[in-house]
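In: sharing a model that was predicted from the sequence below.
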Amino acid sequence: MLFDTHTHLDAAQFDEDREETIARALAQGVTRMINVGFNRETIPTTIALAEKYEFIYAAVGWHPQDAITMKDGDLEWIAKLCAHPKVVAIGEIGLDYYWDTSPKDVQQDVFRQQIRLARSLQMPIVIHNRDAHEDVIRILREEKAHEVGGVMHSFSGSWETAKMCLDLGFHLSFGGPITFKNAKQPKEVLQQVPMDRLLLETDSPYLTPHPFRGKRNESGHVRLVAEMAAELKGVSLEEIADITTKNALDRFGIK
C-alpha cells in the first residue's frame, strides 16, 4: 500500500487520460492520494476529484505564487471547505522566492493568515518552500504552527533545516528528486529523518523521478520514490510503504 501525499491530478496535463492515469496508480499499489488545490481555479477541481474517488483526499489553500490574487472572502471560502469530509489539510501554503510572481511581503501575509486559520480549525498545513528556508521557519515559529504541525512538501533543505522542521512537529515529504543521480543532499537528509516522520509524494505532473525524468510525472511513480527511500533506509519496499502510509493516515487524520 502506497500513499501519494501530494499530487495535482486535476492539472490540464491529465485532461486526455486522467482515468487511465489513476488506474495506473492503483495498479502500482497506490491506494490513497491527496490532491492539492492551491488557487481559485484548482480548489474546485480538487474538491470534485475527491468527491468522485473514494481514495482521493483534498488539501486546499493559497499558493505563495498566487498570493497577490487572494481577495476578501477567499480565506472564508477555504475555512468553509475545511468542513468537507474529504478535506484533510490546508495547503499548499508558504513562500516561494524563486518565481517573482507575488511580492515577498504579500506572500508572508497570506502565509500567516492561513497558519492562523489552520490553528483556529486545528487542521494540519502543507508547506511549499522554495529558496525561503529562513523566512519559512521564522514565520512557522512566530505563528505557533507547532500547534497543528503538518508536512514540508517536497523537502529540499539541509539537515539543519530538517531538524528545525522536525522540532516544530512537521513530517518531511520526499518525491522524485531523491532518485536523481546528483541529488546528494536530499538523499543524505532522508537517511537521517526518523521513520515515523517520513512521507512520500510525486507532486505530479512535476518532478518526475528517474528513469522518466523529463516526461510528465504521475501518481503511480510514487513507487519509484518508495524504492529509492527503501534503498536509502536499508529496508524493504514493503516496510517503507507500510510505514509511510501509516504516517500519512496519522498525520492527516484519515481513518
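Out: Looks like it arrived, so ask away.

In: CA atoms for contacts and neighbours, from now on please.
Out: Will do.

In: which parts of the stretch 151-255 of the chain are helices?
Out: 159-167, 184-192, 222-233, 237-251 (DSSP state H, counting those that start in this stretch).

In: turn the ones you listed into TSV, columns for mean neighbour count.
Out: Listed next are the helices of the stretch 151-255 of the chain as TSV, based on neighbours: other CA atoms under 10 Å:
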stretch	mean neighbour count
helix 159-167	16
helix 184-192	17
helix 222-233	22
helix 237-251	19
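
In: now render the ones you listed as a markdown table, adding distance to residue 9.
Out: Shown next, in a markdown table, are the helices of the stretch 151-255 of the chain (distance: least, CA to CA, whole Å):
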| stretch | distance to residue 9 |
| --- | --- |
| helix 159-167 | 27 |
| helix 184-192 | 25 |
| helix 222-233 | 13 |
| helix 237-251 | 19 |
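
In: looking at those helices, which is nearest to residue 204?
Out: Nearest to residue 204 among the helices of the stretch 151-255 of the chain is helix 222-233 (9.3 Å), distances taken as CA to CA.

In: relative to helix 237-251, how tilted is that closest one?
Out: 110 degrees (axes from the mean of the first three to the mean of the last three CA atoms, to 10 degrees).

In: and residue 126, what does it touch?
Out: 59, 89, 90, 91, 92, 93, 150, 151, 152, 153 (CA atoms under 8 Å, 6 or more residues apart in numbering).

In: just the closest of those to residue 189, please.
Out: When the contacts of residue 126 are compared against residue 189 (criterion: CA to CA), the nearest one is residue 152, at 13.0 Å.

In: what's the neighbour count on that closest one?
Out: 24 (other CA atoms under 10 Å).

In: swap in the one 5 residues further on?
Out: Burial measure for residue 157: 18 neighbouring residues, criterion other CA under 10 Å.

In: these two touch, right, it and residue 186?
Out: Yes. Taking contacts as CA atoms under 8 Å, residue 157 lies within contact range of residue 186: 7.4 Å.

In: which residues do the two both contact?
Out: The contact lists of residue 157 and residue 186 share no entry, where a contact means CA under 8 Å, 6+ apart.

In: what's the helix or strand hosting residue 107 packed up against?
Out: For residue 107, the host element (DSSP states H and E) is helix 104-121. Helix 104-121 makes packing contacts with helix 74-81, strand 87-96, helix 133-142 when contacts are defined by 3 or more CA pairs under 8 Å, 6 or more residues apart in numbering; DSSP states H and E.

In: against that first model, consider the following:
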Amino acid sequence: MTMIDTHSHLFLEEFADDLPEVMERARQAGVSHIFMPNIDSTTLQPMLDVCRRYEGYCFPMIGLHPTSVRAEDYEDELAVVARELASGRKYVAIGEIGMDLYWDQTFQKEQEDALRRQLDWALDYDLPVVIHCREAFAPIYKIMEDYRSTHLCGVFHSFTGTADEAQRILEFPGFYLGVNGVVTFKKSHLPELLSSVPLDRILLETDSPYLTPVPYRGRRNESAYVQYVLLKVAEACRCTPDEVAKQTSESALKVFGMLK
C-alpha cells in the first residue's frame, strides 16, 4: 500500500537535525511521493535544496503564501514567483497561494490581487494550484467564479469548511479537497462531512510540521503520519485502506500532472 503526501514543508528548520530519518520513516510507511509547497522568497532555496537532495521523491511548487503578503513588498515577492516560473525549472504546482484572514485582515486587497495573478499564471503555465483558505472562503470563491469556464484545477489544502463549501468547491471539476490530521481530531466534523464526498475528489496530506494527527497530536508532524489520515478517511468513507490509498494516489498523480 502506497500513499502520497500532497502537502509537506519538510524543508523548514524543524527538520534540520533529522531530515534523513524523517524521509526514511516516510518511505517505510509507504509514502511514494512528497509534494512541497513554497511559502515565500525566504523558503525557496531551502525547498529547492531538499527537492534536489531527494530528487524523484520530493517535488517542489512555487507560490506566495497569503500570510507573507504585505503591502510593502508583495510585488517583489510576486516577481520572484514570476521569475521562477519563467526559469524553466520544473514545478508541479503554483502554491501555496490563497487568502488568510484569520490573523489579520489588513492586507485583504493585496491578498486578493496576489491570488488573482497567481491563478492567471497557473493557466498560463498549465499548472494546478494549491489553495490556502482560512476564514476566507467567501472572497476566494468569489474570485474563483471568474475562472469557472477555464481549465483551472488544483486542491483546497487543509479543507475544514462546511458541507456547503465542500460542494461548491466540487462544482469545479478539476478541484479536490486536501485532508490532513485535522480529520483525526476528537471534535472534527470532517469524518461526517467526508462520508458524502466522492473518494476520487479527496487528496491526503500532512502539512508537516503542523496539524499532527492522533495518536501523535502535540508533536511535530512528518510525512510518515499520513498513514493515520488515510485510516480515518477510510473509516469516514466506509472504504478499505487499500482503496483509499489507491484512489487518492491516482488522483494526486493526475492533478499534479504526473499521469499525462
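Out: Yep, it's here. What you see is a predicted model, and the numbers here were worked out from it, not measured in a lab.

In: just to revisit the earlier point, in structure 2, what stretch matches the helix holding residue 107 of structure 1?
Out: Aligned by TM-score structural alignment, helix 104-121 of structure 1 falls on residues 108-125 of structure 2.

In: what residues does that stretch touch?
Out: So stretch 108-125 of structure 2 is in contact with 63-64, 66, 69-71, 74, 78, 85, 93-94, 97-99, 101, 128-129, 139-140, 143, 150-152, going by CA under 8 Å, 6+ apart.

In: ok, 6 Å please
Out: Stretch 108-125 of structure 2 is touched from outside by 66, 98, 99, with contacts defined as CA atoms under 6 Å, 6 or more residues apart in numbering.

In: how far does that stretch sit from the chain's center?
Out: 16 Å (CA atoms, centre = their mean, to the nearest Å).

In: stretch 234-244 of structure 1 too?
Out: 20 Å.

In: measure the aligned residue in structure 2 for residue 142 of structure 1 to residue 93 of structure 2 for me?
Out: Under the alignment by TM-score structural alignment, residue 142 of structure 1 pairs with residue 146 in structure 2. Distance, residue 146 of structure 2 to residue 93 of structure 2, by CA to CA, to the nearest Å: 20 Å.

In: swap in residue 35 of structure 2?
Out: 9 Å.

In: tell me which of these two has more neighbours.
Out: residue 93 (27 against 24).

In: surely that one and residue 61 touch.
Out: Yes. Contact criterion CA atoms under 6 Å: residue 93 of structure 2 and residue 61 qualify, at 4.8 Å.

In: follow-up on the earlier one: which of the contacts of residue 126 of structure 1 are retained in structure 2?
Out: With the contact criterion set to both residues aligned by TM-score structural alignment, their matches' CA atoms under 8 Å, the contacts of residue 126 of structure 1 that also touch in structure 2 are 89, 90, 91, 92, 93, 150, 151, 152, 153.

In: dump the residue contacts of the third one.
Out: To tie it back to what came earlier, the one meant is residue 91 of structure 1. Residue 91 of structure 1 touches 59, 60, 61, 125, 126, counting by CA under 6 Å, 6+ apart.

In: could you rerun that using 10 Å?
Out: Applying CA atoms under 10 Å, 6 or more residues apart in numbering to residue 91 of structure 1 gives the contacts 36-39, 58-63, 78, 111, 114-115, 118, 124-128, 150-151, 153.

In: out of the residues you listed, which are inside strands?
Out: Judged by DSSP state E, the subset of these located in strands is 36, 37, 58, 59, 60, 125, 126, 127, 128, 150, 151.

In: kindly reformat those residues as JSON lines containing distance to residue 240 of structure 1.
Out: Listed next are these as JSON lines, based on distance: CA to CA, whole Å:
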{"residue": "36", "distance to residue 240 of structure 1": "23"}
{"residue": "37", "distance to residue 240 of structure 1": "27"}
{"residue": "58", "distance to residue 240 of structure 1": "23"}
{"residue": "59", "distance to residue 240 of structure 1": "23"}
{"residue": "60", "distance to residue 240 of structure 1": "27"}
{"residue": "125", "distance to residue 240 of structure 1": "23"}
{"residue": "126", "distance to residue 240 of structure 1": "21"}
{"residue": "127", "distance to residue 240 of structure 1": "23"}
{"residue": "128", "distance to residue 240 of structure 1": "24"}
{"residue": "150", "distance to residue 240 of structure 1": "20"}
{"residue": "151", "distance to residue 240 of structure 1": "18"}
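
In: the equivalent of residue 66 of structure 1 over in structure 2 and residue 41 of structure 2, how far apart?
Out: With TM-score structural alignment as the criterion, the equivalent of residue 66 of structure 1 in structure 2 is residue 68. Relative to residue 41 of structure 2, residue 68 of structure 2 is positioned 9 Å away (CA to CA).

In: now do residue 22 of structure 2
Out: Residue 22 of structure 2 is 24 Å from residue 41 of structure 2, by CA to CA.

In: same question, residue 48 of structure 2
Out: 11 Å.

In: what do those two both touch?
Out: Joint contacts of residue 48 of structure 2 and residue 41 (CA under 10 Å, 6+ apart) are residue 62.

In: which residues touch residue 245 of structure 1?
Out: Here residue 245 of structure 1 is in contact with 1-5, 30-32, 198-200, 239, 251 (CA under 10 Å, 6+ apart).

In: go on, residue 53 of structure 1?
Out: 22, 32, 33 are the contacts of residue 53 of structure 1 under CA under 10 Å, 6+ apart.

In: surely the first one touches residue 52?
Out: No. Residue 22 of structure 1 lies out of contact with residue 52 (CA atoms under 10 Å); the separation is 11.9 Å.

In: out of the contacts of residue 245 of structure 1, which is nearest to residue 218 of structure 1?
Out: residue 4 (9.7 Å).

In: name the SS class of the closest one, please.
Out: Under DSSP: H, G, I helix; E, B strand; the rest coil, residue 4 of structure 1 falls in the strand class.
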